[in-house]
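In: What follows is a predicted protein model with its sequence.
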Amino acid sequence: MPQAPTAAAPPLHDSEAELAIGGMTCASCSSRIEKKLNRLDGVTASVNLATERAHVSYAEGREVAELIATVEKLGYSAEELRPPDPDTAQTTAAAEPAESEADALRHRFTVSAVLALPVVLLAMIPALQFDNWQWLSLTLAAPVVVWGGLPFHRAAWTNARHGAATMDTLVSVGTLAAFGWSLWALFLGDAGMPGMRHGFDLTVSRADAAGTIYLEVAAGVVAFILLGRWLEARAKRKAGAALHALLDLGAKDVSLLRGGTEVRVPVSRLAVGDRFAVRPGETIATDGTVVTGTSAVDTSMLTGESASQDATEGDTVTGGCLNLSGRLVVEATRVGTDTRLARIARLVENAQTGKAEVQRLADRISAVFVPAVLLIAAGTLGAWLGLTGDVTAAFTAAVAVLIIACPCALGLATPTALMVGTGRGAQLGILIKGPEVLESTRKIDTVVLDKTGTITTGRMTLLATHTTEGYEETDLLRLAGAVEHASEHPVARAVADAATQAVGTLPPVTDFRNVPGLGVLGTVEGHRVLAGREDLLDDAGIGLPETLVEALAAARQEGRTAVAVAVDGTACGVLAVADAVKETSADAVTELRALGLTPVLLTGDHRSVAEAVAAEVGIEPGHVYAEVLPEDKVAVVERLRAEGRAVAMVGDGVNDAAALATSDLGLAMGTGTDAAIEAGDLTLVRGDLRVAAVAIRLARRTLTTIKGNLGWAFGYNVAALPLAAAGLLNPMIAGAAMAFSSVFVVTNSLRLKTFT
């Protein structure tokens, strides 16, 4: 995609690294790490809170160990991750930390909740309060605050030593302040007296300071936030489940053929050129070419379609697909991280690591948010003391401000939606390269469609057969197909393939001769057969009857190649051959229009061919660009953009790569060349143009979810902080609201898993 000009050229990055970051709890954490790494010369880093990863590009002279040390100096852990490889168990290992984190949080929350519940009930229901109930509350609340809240206190202390403040700082300071106040009131004030009672209010309390305890706040907030953290960890694991499932599709071992015998070995030992057997029900171990055998192959993990594909000798197969019926012998063409499955995983993972511009704004805000909240809390305390002189109310309001103001939802808003959206896209055969792609789909109003291989099948096909009276179609196809079978020309191959399908095995041809630029001729079953352009028959002194002349004219008008056929000196038929339009292309154009896009056809073919294809799929003649040279496709895209249009380009060939890169949004057909796929922003694994509309809808839905998440996160804090500062929120209720705001963001993102 085009980049905005900058004042200075960016540093050249020679290497890239993926770091797993431990210890991050909110957007402030990820922002601090990202800022520190980006301050290093020649380093560009993007830190993702939801995936707990940092994608770092660094110039020559830098070492990964230096990057890790920089992160560790901030109080976080870091280790380098290797590229995803479906041939190894790395995906399982990668999932283990998330599972162990969720299990640890569940254990800590369960114990804390069991202890905190009686404390909260005793505080909220005065009728349950008995003599010395406050000392039972202290006994139960102390382990919750100290042990249950230990992760918050530890992180707050680590951040404080580095001169930073995060969400953990707010939680730790708030709960310790409430607990400390309670200890003072119990041991030095009047709260420890037998028979002490106090009520519960959703707003600040006006009770006597020396007789007020906040043990339910200290214990309840810790329990609520642990619950939120546990639910977040579970939801994040679900959000990344699509990628893990994709990688787990890879086979773990394979039947390698050596000396005519099968040897079962780990997939990691496969090399390019090795041959291996795949039995029915087994997963194809790696990308390769079928050497022997015929079978149906389930390619749904790549295409999202349930229909199987036939594979026979010479066909290519993809690692991770399931062999359904026959035994295949496959020669490996790609192994390890070069396989299609591994490349898909890299694309998905890179997309999940990146950041949309809207998230960068949220990160900039969250970086200053926590210090600002500390100031607001101090200001709230001072304002209440100055205006009312009520120490208890001032303290309650200040603690509520500290606890309600969690920037965690801001940090989770984009990455969780990206994780789910890109994972769902991979399941549907749509690969989103990065979050900036989502923002591009919002403004697109024009979609440029390459013809060959995108709207059409990309291969010549016999579309119509015209015969003279008294001549059977099958006889014509048998004789013409036999003589064309000896030629390698694409038009000849189309006729021969159609004849084979119609009549089966074709008879042999003798005295075969190829006439360059005109056609072929030969003897089949004792008959002299000519097949080619009209000029070939003219040179042989063979005229065409009126019916065949009309058929020739009609074929040319429709942009098709007409093959005239003569048998034993008499013209007997015309075969119309063309690059057939895919059955789904017309529906795809309709769906693109429904998204508010203007479809444009771009091709190097003759205008008559282009306009015929455009008419068939529903593209207006005024939106057809024909006879465009490959190097001029970029100029067409630039011209459309100069007219003020936001242009998406869909293509599949090497000659489309530059146009894909120049457009505002490039959609590469996965059935096309590697160059086109690398240049595109979205890759459509299937060769079905309808997926382009699905991809744009998914991208837009993901962006809408991100905006909804950010809107909630911003709106929640904007509304909650004034309420807390005004004394309208009890700190415990504030803690519950803060915890569930993050859960809401993650749950909202998980709705993308149901996208169809």
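Out: Received, thanks.
In: alpha carbons only for contacts and neighbour counts from here, please
Out: Noted.
In: what about the helices in the stretch 101-250 of the chain?
Out: 133-143, 150-161, 167-187, 215-239, 241-248 (DSSP state H, counting those that start in this stretch).
In: and the ones you listed as CSV, adding distance to Ala499 and mean neighbour count?
Out: Converted to CSV, the helices of the stretch 101-250 of the chain look like this (distance: least, C-alpha to C-alpha, whole Å; neighbours: other C-alpha atoms under 10 Å):
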stretch, distance to Ala499, mean neighbour count
helix 133-143, 83, 19
helix 150-161, 74, 18
helix 167-187, 72, 22
helix 215-239, 51, 26
helix 241-248, 41, 20
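In: Using JSON lines, lay out the ones you listed together with distance to Asp287.
Out: Compiled in JSON lines, the helices of the stretch 101-250 of the chain are given as follows (distance: least, C-alpha to C-alpha, whole Å):
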{"stretch": "helix 133-143", "distance to Asp287": "56"}
{"stretch": "helix 150-161", "distance to Asp287": "46"}
{"stretch": "helix 167-187", "distance to Asp287": "47"}
{"stretch": "helix 215-239", "distance to Asp287": "28"}
{"stretch": "helix 241-248", "distance to Asp287": "14"}
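In: Go through these and name the closest to Glu558.
Out: Taking C-alpha to C-alpha, helix 241-248 is the member of the helices of the stretch 101-250 of the chain nearest to Glu558, at 43.8 Å.
In: Okay, one more to line up with it:
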Amino acid sequence: MKQKYSVKGMTCSACESHVYNSVCKLPGVSNVEVNLLTNSMNVEFDEHQTNDTLIIKAVKDGGYQASLFEEGLIDSDELVGLKKRLIYCFIALGLLMYVSMSAMFNYPIPSFIKDNSYTNIIFQVIFLIPILILKKEYFINGFKNLIHFDPTMDSLIALGAGAAIVYSVYSVVLTLTGTMMEMHLVHNVYFESAGMIITLISFGKYLEARSKKKTTDAISKLLELAPDVACRINDGKEEIVKISQLMINDKVLVKANETIPVDGKIIQGFSSVDESMITGESLPIEKGVDSLVIGGTNNLQGSFIYQVTKTVEDSTLAKIIELVEEASSSKAPMTRAIDKVVKYFVPTVIIIALLTFGYWMLVGNGLNFAITSAIAVLVISCPCALGLATPVAIMVSTGVGATNGILIKSASVLENENNIDVVVFDKTGTLTQGKARVSDVYSDSLSNEEVIRIIASLEKGSSHVLADAFIQKAKELDVELVEITDFESLSGLGIKGNVLDQDYLVGNLRMIKENKIDFSDYQDQINDYVAKGKTLVFLAKQNKLVGLVSIFDDIKLTSKQAIQRLKEMKIKTVMLTGDLKAAAKAINQQLELDEVIAEVLPQDKESVIKRLQEQGNNVMMVGDGINDAPALVRSDVGVAIGKGNDIAIDAADVILMKDDMRDIVSSIELSKKTILNIKENLFWAFIYNIIGIPIAAGVFYNLFGLRLDAMIGSLCMSLSSVCVVSNALRLKRFKPYYKKENKKVKKEIMIDGMMCAMCKKHVEEALNSLANTNATVNLEAKKAIVETELDDSVLQGVIEKAGYKVVGIENV
């Protein structure tokens, strides 16, 4: 069983580790993932050995609050509470400092407070007490964890502030017993230091909480996308219900400018839908009957009725949120190494503080000097900066990826992507449109219609990607399909079956060769089609070749752009296809990949990936079909197209919500920026502690007189983790390279389908309707000259929306 919990009270990675250790000790618990940023915990456990009550109790016994998950993110109410308590702390601190500094400065204050040391100290204690009450969790959790030999940052704060208070009380006792003169008392109490340490650290924690909330903005925005209610059609009547009440096959009405509640399929109406919040696609998408719609997207025009295909729990939006949260909770190998450092960091700091105290006592600098130096060591040390360095960057980057239609399943994927040096592409549906169409039909004994009738009848029972092409061609030729018998799918080869009492084979050249069918009479046609990069489908009857069909699948414009960008990044590109070598080579003349591996059976794709890895490469595999799943799993990083098969998506590490190959590049670039950001965070966190702790300990005091006050140390500690989080937030500015603002570029667009002056007018109007775009169309040359800042995909989209086909786009 897997259960999610909210955990409150964690302030640093040591706290995260403490909660983890507390729950791991329970019987039946197999896996625990604690997320400091989202204040949540996922636990996998055997419900026969443990339960929610025991898990929640284990967390509470460790000094934290736990409950079944409702809302793990830092919410506004929690921030308001933190802010309110912080304001009260600053008011009390202001009064405390005003009293404690009265002996040093001449400002208005009653003489009985200024001139009487005991009265002065009594008022200091009075103003310190509210601070201690407001921030009592530092002491409760800190000392509790210390007793359990699992100290956290709270332990450092409790020891530092507690030592200042204890020493101050000790000084008062010395004065009362006559051991120390009363005139020195005010200078030997550190109640104001204790108050300052606690308040400044609380200030840092508030800033950190605000910054951490920004790192979860992506998830928060996703949570806000789905509406609360939907308009359900029940027996012809409209009723408003909560989206959680919607069931599969329910009919839902969506009006203009409304948000689609859950996933479904349109059964009535037509509209234009903005899916940018889910897929990152900038252009609205037209939707009609049988079109699929995604919950959380916006209906721009008209109204339609659709049938629910997924409940709110299983919707695309819910899966995206789940993926982003799981990725944020997961730990990269780099994080695990840092966790080990953090585990020993706090105990090491306590030992250094004790050694500092002992050293200064031994050399005779006095109790005051020794204890203040030890306190400075405790409060300047910051395990938070170390612990936050990796998770905040991962949280931000996975959120940014999601808002751009790139779903990254785990933190380790980000780390693996940074090392990718080979990208392997499946061809059909990945580099190509995946909308195969019949190009040529040839037979020396049958009519074209008869060839299509037989193949389409057989393909009707097939799940192969080319089946739709034949069925569509049959519709175009108005050919009636016939019933088949003895149907059998031949993996990697084709299909066979009985049509009109005749046995037929339909498949590729490998199938023809394995069945020893003579194809010499068709060799000229085969050579011609292959030279043009077309896929061949053979029709054989009783071991005799009776038909040849060529299939063509248009290459995506974004494929070539992605390949060019990958080459610029010094990443090798490979195409993996079952096509004939000559056909694959012809296609590659357009794409210009570094290597083409052709005539590969679906079951052999995985072995190709393995061979590339054995050559020392870190391999990314990009695919969208069932037969790509083994290769996706084998690769270092598997990438699936969001519109692809569910099995491929489940097997992949990265999911592209848009059918845009350039997002592969964006995913790799995001990974590289994330890893760089993590390294920057770790560098500054380590440098801060490496420099700060020795200065606080007084290592440079004898040489340069350099010594750090505990109050300055507490401020530095507070701001160090804020700096790390702020650096990670820079990742929010990441944009896919093709979306960055550019100056106007002159482009030549080759367009197919323009026949007359009205066609020219339609294309010009469509292009010139775009922002910052000027276009002129040459009807005779079938092209448009465009000056624009917009991306090629936007230009292509608006032309195809007008009813014409883009053949190519080039910068001129």
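Out: Thanks, I have the structure now. What you see is a predicted model, and the numbers here were worked out from it, not measured in a lab.
In: Work out the TM-score between the chains.
Out: The TM-score (TM-score structural alignment, normalised by the length of the first structure) is 0.80; 659 aligned residues with a C-alpha RMSD of 3.7 Å.
In: Looking at the helices of the stretch 101-250 of the first structure, spot the one closest to Ala362 of the first structure.
Out: Ranking the helices of the stretch 101-250 of the first structure by proximity to Ala362 of the first structure (C-alpha to C-alpha) places helix 167-187 first, at 14.7 Å.
In: just how off-centre is that closest one within its chain?
Out: 43 Å (C-alpha atoms, centre = their mean, to the nearest Å).
In: quick one: it to the second structure mean distance?
Out: For helix 167-187 of the first structure, the mean deviation from the second structure after alignment is 2.6 Å (mean C-alpha distance after the TM-score superposition for the first structure).
In: likewise stretch 222-233 of the first structure?
Out: With mean C-alpha distance after the TM-score superposition for the first structure, stretch 222-233 of the first structure departs from the second structure by a mean of 1.1 Å once superposed.
In: quick one: the top helix by length along the second structure aligns where in the first structure?
Out: Ordering each helix of the second structure by length in residues (DSSP state H) puts helix 662-697 first. Aligned using TM-score structural alignment, helix 662-697 of the second structure spans residues 690-725 in the first structure.
In: Next: stretch 372-384 of the second structure.
Out: Mapping stretch 372-384 of the second structure onto the first structure (TM-score structural alignment) gives residues 396-408.
In: which parts of the matching stretch are buried?
Out: 396-408 (16 or more other C-alpha atoms under 10 Å).
In: in the match of helix 662-697 of the second structure, what's buried?
Out: In terms of neighbour count (16+ other C-alpha under 10 Å), stretch 690-725 of the first structure has its buried residues at 690-710, 712-714, 716-717, 720-721, 723-725.
In: helix/strand/coil for Phe546 of the second structure?
Out: Just to correct that, residue 546 of the second structure is Val rather than Phe. Taking DSSP: H, G, I helix; E, B strand; the rest coil as the rule, one finds Val546 of the second structure in the strand state.
In: That one: how many residues sit nearby?
Out: Neighbour count of Val546 of the second structure, defined by other C-alpha atoms under 10 Å: 19.
In: So it is in contact with Leu539, correct?
Out: Yes - the criterion here is C-alpha atoms under 8 Å, and Val546 of the second structure meets it with Leu539 at 5.8 Å.
In: re earlier: mean distance of the match of helix 662-697 of the second structure to its aligned residues in the second structure, please.
Out: Mean deviation for stretch 690-725 of the first structure: 1.4 Å (mean C-alpha distance after the TM-score superposition for the first structure).
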